[in-house]
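> Quick check, what structure comes out for this input:
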Amino acid sequence: MSAIKLAIVGVGKIVHDQHLPAIAANPDFALLASASRNNTIDGLPGFKTIEEMLAAAPEIEAVSLCMPPQYRYAAAHAALTAGKHVFLEKPPGATLSEVADLEALAASKGLTLFTSWHSRYAPAVQPAKAYLAAHAPTAMHVIWKEDVRHWHPNQDWIWQAGGLGVFDPGINALSIVTEILPSQVFLTSASLEFPENRDAPIAAELHFQDAGALRVLAEFDWRQTGKQSWDIIVDTADGQVKLSDGGARLWIAGEEQPLDKEAEYPSLYRRFAALVKAGRSDVDVAPLRHVADAFMLGRRKVVEAFHD
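Sure thing, here's the model as predicted:
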């Protein structure tokens, strides 16, 4: 099979930091063009809209959509309607209904739709999942706290309705939680802190349980300075499991485990290529469903205004 002719829509920091190196290193893809309101990729034709791009370059076979989630549905619908396979950056959409509609459209056209969750490909995730499959978890504590001014400076979209606020990084933690737990958990209560001048939360506390005795506490906060915290701690009868640095490091019963080198985005593109070749889709909305439940069930608390 020849290289898949790919285009990127929404050219921002994550594209330059992660997507472009992963694509360049993968012989299954040939990057042809980009579409973005304000940015281009050096050496490639650049267009303002996906519609302009698809009209000018009909040979494109697949697109990676990396714009904010509020704008992703229209672009994905346009791509699928034009017969293109679609890679969705996380989160896959602004609502669950959008993603369900795209899944149905992709299926009707025999196209691949891939809801990518890059944190699931962190090196600690699969070893932790295997351990927890053999050693039942009894409790879990998720601590995902970082400095929004460092990671998302001057990004107004992330504070708008649909931008998810602190759930933009928090959903990465939830993607790991839903991957490594052997049982399904559901939200029982939540507290969301909204700056008085913003439409999205800056902090959240979530409580989950499964059908048995497992309880999960997740704490998300965008106000942490200094050392950043991306940790998941799981208690079992046979010792504690700790994933740290977003899943880059793993301890089991107090001993750090040897892990493969981090390769989240190369793994995502290998997965996307395999799905396209097999004529299959991979649509998982479990992390987004938990976020939707938090907005539905969570108690709202107004806190001091946030200014960049």
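
> use CA for all of it now, contacts and neighbours both
Fine.

> ok, residue 247 - how many residues close by?
23 (other CA atoms under 10 Å).

> Tell me how far the residue lying closest to residue 163 once chain neighbours are set aside lies from residue 266.
Nearest non-adjacent residue to residue 163, counting by CA to CA, 6 or more residues apart in numbering: residue 157, 5.8 Å away. Distance of residue 157 to residue 266, computed by CA to CA, to the nearest Å: 27 Å.

> quick one, which of the two is more surrounded?
Between residue 157 and residue 266, counted using other CA under 10 Å, residue 266 has the larger neighbour count: 21 against 15.

> Quick check: closest non-adjacent residue to that one.
With sequence-adjacent residues excluded and distances taken as CA to CA, 6+ apart, residue 266 is closest to residue 22, at 4.7 Å.

> which helices and strands does whatever helix or strand that neighbour lives in pack with?
Assessed by DSSP states H and E, residue 22 sits inside helix 20-24. Applying 3 or more CA pairs under 8 Å, 6 or more residues apart in numbering; DSSP states H and E, one finds that helix 20-24 contacts strand 29-35, helix 264-278.

> Now that helix: buried residues?
20, 22, 23 (16 or more other CA atoms under 10 Å).

> mind checking how far residue 288 is from residue 305?
Taken as CA to CA, the span from residue 288 to residue 305 is 26 Å.

> Comparing the two, which residue is more hemmed in?
Neighbour count, other CA under 10 Å: between residue 288 and residue 305, residue 288 has more, with 22 against 10.

> One more, so I can put them side by side:
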Amino acid sequence: MTSRPIATPRPIALVGIGKIARDQHVPAIAASSDWSLAATVSRSGAVEGVEAFDDFDAFLAARPEIDTVSLCLPPQPRFDYAKKALLARRHVMLEKPPGQTLSEVHELIDLAARMGVTLYATWHSRMAAGVAAAKAHLAERAVRSARIDWKEDVRRWHPGQEWIFEAGGMGVFDPGINALSILTEILPSPVHLTGAVLEFPENRQTPIAATLDFTGGVRAAFDWRQEGPQTWEIAVETDRGPVTLRDGGARLEVDGTEETLPDHPGEYPALYARMAELVAKGESETDLAPMRHVADAMTLGRRETVAAFEF
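The predicted model follows:
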């Protein structure tokens, strides 16, 4: 594959032009000095001024010089696209969660290594402004317990997105895995699931709410039915006082006092900057710890049926 000077924006293709692509990926690429959006692939979406394909195979054949693709598709079809891209020796960036199953992603990890290309399983919430500082504080303290409250309105954030409630869509774990990605990043020692209660609407295939219990006194509550103010909070009790991330990690309180955080580019710009670093170094990054917790919840979780849900 051809190499480019680090100062030259690298062409990238965006695959799947839905809500997350328009809200986050397109603006992040537009603001990046590392990347230039050179093509899109979508059955119905497009970005003004950018070459658009409606077939992924046609894109791969027509634009071999675009050696990086960012997959913003739902998790159900993502494996097939990622495998094709890797076989075509393209670097691949995966939206979270990186796939429907752990086995799918492990196969992609092995394939990327064989093809000599970068695979990046992204966790955007780890890039929130307060996460690194929270991790640093907790590294110097003994963790006694932690509480996650991740409660939001699915109609507000995922309007009409039926795939989320289909098998493989993960339901409330689609946002909940963001909290788990932060938890697995900031805790000095790993934890594992000991039990869970999963609430499934009577007409849906994935849960709308979940309560998870972990070793180390860690408990998480996820709910997609919260109206009004939204809650994305991780509160960790330590031997020296509390360390609390609020607003999905954008704010940090230590011992009850809010810290002033350094300027931050935003979660998705930080992801694209990290992808540029990985490609330049010829490395991959594929931590699956958050997804393992979800898989464990599906294995250990006690299922409860709740009222039907409709958008």
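
> tell me the contacts of the residue nearest the centre of structure 1?
Against the mean C-alpha coordinate of structure 1, by CA atoms, centre = their mean, the closest residue is residue 90 at 3.1 Å. Contacts for residue 90 of structure 1 were tallied using CA atoms under 8 Å, 6 or more residues apart in numbering; they are 69, 115, 116, 117, 118.

> Now do the same for residue 256 of structure 2: its match in structure 1.
Under the alignment (TM-score structural alignment), residue 256 of structure 2 pairs with residue 254 in structure 1.

> Which stretches in structure 1 count as helices?
13-14, 20-24, 50-56, 72-81, 96-109, 125-134, 148-151, 167-180, 264-278, 286-297 (DSSP state H).

> how far apart are the last one and its match in structure 2?
Taken over the aligned residues, the distance from helix 286-297 of structure 1 to structure 2 averages 0.5 Å (mean CA distance after the TM-score superposition for structure 1).

> Show me what that helix packs onto, helices and strands only.
Using 3+ CA pairs under 8 Å, 6+ apart: helix 286-297 of structure 1 touches helix 96-109, helix 167-180, strand 186-195.

> centre of the chain versus it, how much separation?
14 Å (CA atoms, centre = their mean, to the nearest Å).

> ok, now the shortest one?
Taking the mean C-alpha point of helix 13-14 of structure 1 and that of its whole chain, the gap between them comes to 13 Å (CA atoms, centre = their mean).

> Next: stretch 247-265 of structure 1.
Per CA atoms, centre = their mean, the centroid offset for stretch 247-265 of structure 1 relative to its chain is 20 Å.

> residues of that stretch that come out buried?
Under 16+ other CA under 10 Å, the buried positions of stretch 247-265 of structure 1 are 247, 248, 249, 250, 251, 252, 263, 264, 265.

> I figured the fifth one hits residue 243, correct?
Yep, that's residue 251 of structure 1 we're talking about. Yes: between residue 251 of structure 1 and residue 243 a contact is recorded at 6.6 Å, counting by CA atoms under 8 Å.

> Alignment lookup: the residue nearest to residue 163 of structure 1 to structure 2.
Looks like residue 157 of structure 1 aligns to residue 163 there (TM-score structural alignment).

> Kindly report the same for residue 49 of structure 1.
Checking with TM-score structural alignment, residue 49 of structure 1 has residue 55 as its match.

> So its match is in contact with residue 45, correct?
No: look at residue 55 of structure 2 against residue 45 with CA under 8 Å: they stay out of range, at 11.9 Å.

> So those two - more neighbours on which side?
residue 45 (18 against 13).

> what's the aligned residue in structure 2 for residue 181 of structure 1 in contact with, if anything?
Using TM-score structural alignment, the partner of residue 181 of structure 1 in structure 2 is residue 187. Residue 187 of structure 2 sits next to 135, 138, 139, 143 when contact means CA under 8 Å, 6+ apart.

> so which of those residues would you say is closest to residue 275 of structure 2?
residue 135 (21.6 Å; CA to CA).
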